[in-house]
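S.K.: Got a sequence here, can you build the structure:
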Amino acid sequence: MSTGLLALLDDVAALVKVSAASLDDVPAQVAKTTGKVSGIVIDDTAVTPKYVVGLDPKRELSIIYKIAKRSLINKALLLGPAALLLGFFAPWIIQPLLMLGGAYLCFEGYEKVHSMFSKHPAAHEQQEEVKVITPEELEKARVTGAVRTDFILSAEIIAIAYATVAEDPLVTQIVVMLCVAVFITAAVYGFVGLIVKADDIGLHMAKNSKKPNIQKIGRGIVKWMPLFLKTLGYIGTAAMLWVGAEIIAHGIPVLHHGLQAIEHALAGVPIIAWLAKAVVCAIGGLILGAILEKIVVLVRRLIKPTAKV
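M.R.: Modelled structure (predicted):
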């Protein structure tokens, strides 16, 4: 009896040692994964502020907190476990799901570009579509839209994190993906909060500081923040097209090799290579988004008469 107990304790001790050894690699794996998803993190940071612009300034941080909380829940409790399960039972399905998410980003990005350049409909057409909503409903709609977009970007982040640690022990996989989820969510939404409250910070500096230089900086922040937020909105839309198309391209060998060819051709100037690849992906995403939008419109027209019957 005592011999069996000692053997069991030896096995537990060995398991603890293996787990501890694997956990020593966690910081390096987290750093490696964070580097790989840096582009998506930038995109997420650029996309999010546009969901807050135009709402009550007093509600901005609260709205960002709501989005951040949902984002962390999605990463830690939904996408992370889903990646582990799919990686074990059906690893082949991860890439198609990511490509579907990429197609959605292209579709949403195209709709935003189209709304920027399309003419306003006639007055009678506008009256037919007008719907008055309360500030609370608008806030809820903005949060829902932000969380939906963040879910796609988060899925790509978690998929990359899983691919980085796919060959590691299960404990390492779980800890790394959890650390990545917490760190990236805090970094993205902390910076987003700083961006949307920058004008308030600038106003405080301009009014309350006794130093002329600080006051000047504060006035400059207040003056340029609207333009900065508008520009950031354009960058966020372009990022949606770029990231969506790149996700799809990674799942299609011909397109993937084409992007690699661009990188190799411009390898001597890395920033130009990155920019060229981003522009090609953004244009491709815009074209794909336009095609998807036509398909969605056609499907809606086919379904709408049926709904009226």
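
S.K.: Every contact and neighbour count from this point should use C-alpha atoms.
M.R.: OK.

S.K.: so residue 277 sits right up against residue 263, yeah?
M.R.: Yes: using C-alpha atoms under 8 Å, residue 277 makes contact with residue 263 at a distance of 7.2 Å.

S.K.: Excluding covalently adjacent residues, which one is nearest to residue 70?
M.R.: Distances taken as C-alpha to C-alpha, 6 or more residues apart in numbering put residue 147 closest to residue 70, at 6.8 Å, once the chain neighbours are dropped.

S.K.: Would you do the same for the sequence below? I want to compare the two.
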Amino acid sequence: MATGLIALLDDIAGLAKLAAASLDDAASQATRAGAKAVGVVIDDTAVTPRYVTGFSASRELPIIGKIALGSLRNKLLFLLPGALALSFLAPFLLTPLLMLGGAYLCFEGAEKVVEALWPHGGGEEAEPATPRDAGAVEDQKVASAIKTDFILSAEIMALTLAGVAEAGLATQVFVLAAVGIGITGLVYGVVALIVKADDVGLALAREERPASTLFGLRAPSGPAPTPGDRRLRPLTRAVGRGLVRLMPALLRGLGIVGTAAMIWVGGGILVHGLEGFGLAALGHGIAHAAEAVGDRVPFGEAAAEWVVTAALSGVVGLVVGALLIPVARHLVTPALASLRA
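M.R.: Modelled structure (predicted):
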């Protein structure tokens, strides 16, 4: 009896170790799969702050919260089951759909580049009149942001699924859910920090008693500023003013990085997709160019190869996106307009 109990406990311990190893492997796969979606994540982070522009400071965080919940609902209730169904019913469609998403990223990025270089003001259609009710305007903005997020989330989930296509069902569910929840928390947490940073800076710049009020978080302890307040006030005022001045430049820089990331990630998806269809010449050419540059640098070989690969993938993405702009404007957009009509 004792021997059997010891054997049973040993089997349980072995199963626990196996489960822990499987969980650790799934977690590492989730990390790797999420890293592949970095370009889409950066773009999502760059796009979202514009949806809270024009609202009072008290509504910014609630709006971001609504968009985050909508994004999480998109990923877990719609995209995750859809991705798993696609993986089991029609896995051959995964690469074409991934390439379609990559082409869309290239188009979006190239369109932003063209608009930045040759802005057109007069030819744009007038936007429909927005409702006067502030609540209706907010709901309209949130719905628009969630629609945009759905497209970006679909690309994230497709990239994630492609990274674990050979894994079991349980691992796929875990990885897709972990990446979906983790990326949503990361994106909208960063967005919340970005959106509120200027308000924090303004509060710090105006705070006369930073030490005694704990940077404005508690009521003042006395009728007059303390010596600690007078010593700390120049520093907090400088930090606050710096935040207020920095945020516009940060948002512009984030937009540029997001556009670049869309183009290089989209181009990379297309290059790898072509390799999957046996058209590996372009991918091999990029790899050889990256290796040639890496061999010539005295240090940082891996970093140099990554830069070259990203740059050449970005060139591919920019060319493809530029070719898709007239197709979208003269064929796709009129076709969609006629369908809506």
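
S.K.: Look at the residue nearest to residue 70 of the first structure and tell me its secondary structure.
M.R.: Remark: residue 147 of the first structure carries the secondary structure label helix [criterion: DSSP: H, G, I helix; E, B strand; the rest coil].

S.K.: And residue 269 of the second structure, which helix or strand is it part of?
M.R.: With secondary structure defined by DSSP states H and E, residue 269 of the second structure is part of helix 227-276.

S.K.: elements contacting that helix?
M.R.: Contacts defined by 3 or more C-alpha pairs under 8 Å, 6 or more residues apart in numbering; DSSP states H and E place helix 227-276 of the second structure against helix 38-47, helix 94-117, helix 169-206, helix 281-296, helix 301-327.

S.K.: now for the following helix or strand past the shortest one, which elements pack on it?
M.R.: Later in the chain than helix 38-47 of the second structure, the nearest helix or strand by DSSP H and E is helix 57-73. Secondary-structure packing of helix 57-73 of the second structure (3+ C-alpha pairs under 8 Å, 6+ apart): helix 134-163, helix 169-206.

S.K.: got the ones you listed as TSV, with mean neighbour count columns?
M.R.: Written out in TSV, the entries for these read as follows (neighbours: other C-alpha atoms under 10 Å):
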stretch	mean neighbour count
helix 134-163	19
helix 169-206	19
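
S.K.: Export those helices as JSON lines, with columns for distance to residue 86 of the second structure.
M.R.: Written out in JSON lines, the entries for those read as follows (distance: least, C-alpha to C-alpha, whole Å):
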{"stretch": "helix 134-163", "distance to residue 86 of the second structure": "10"}
{"stretch": "helix 169-206", "distance to residue 86 of the second structure": "12"}
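
S.K.: and residue 276 of the second structure, which of those is closest to it?
M.R.: Ranking these by their distance to residue 276 of the second structure (criterion: C-alpha to C-alpha) puts helix 134-163 first, at 11.8 Å.

S.K.: so that closest one versus helix 94-117, what angle?
M.R.: With axes from the mean of the first three to the mean of the last three C-alpha atoms, to 10 degrees applied, the angle from helix 134-163 of the second structure to helix 94-117 works out at 130 degrees.

S.K.: Relative to the first structure, what is the average displacement of stretch 19-35 of the second structure?
M.R.: Relative to the first structure, and after both are superposed, stretch 19-35 of the second structure has an average distance of 4.1 Å to its aligned residues, where the measure is mean C-alpha distance after the TM-score superposition for the first structure.
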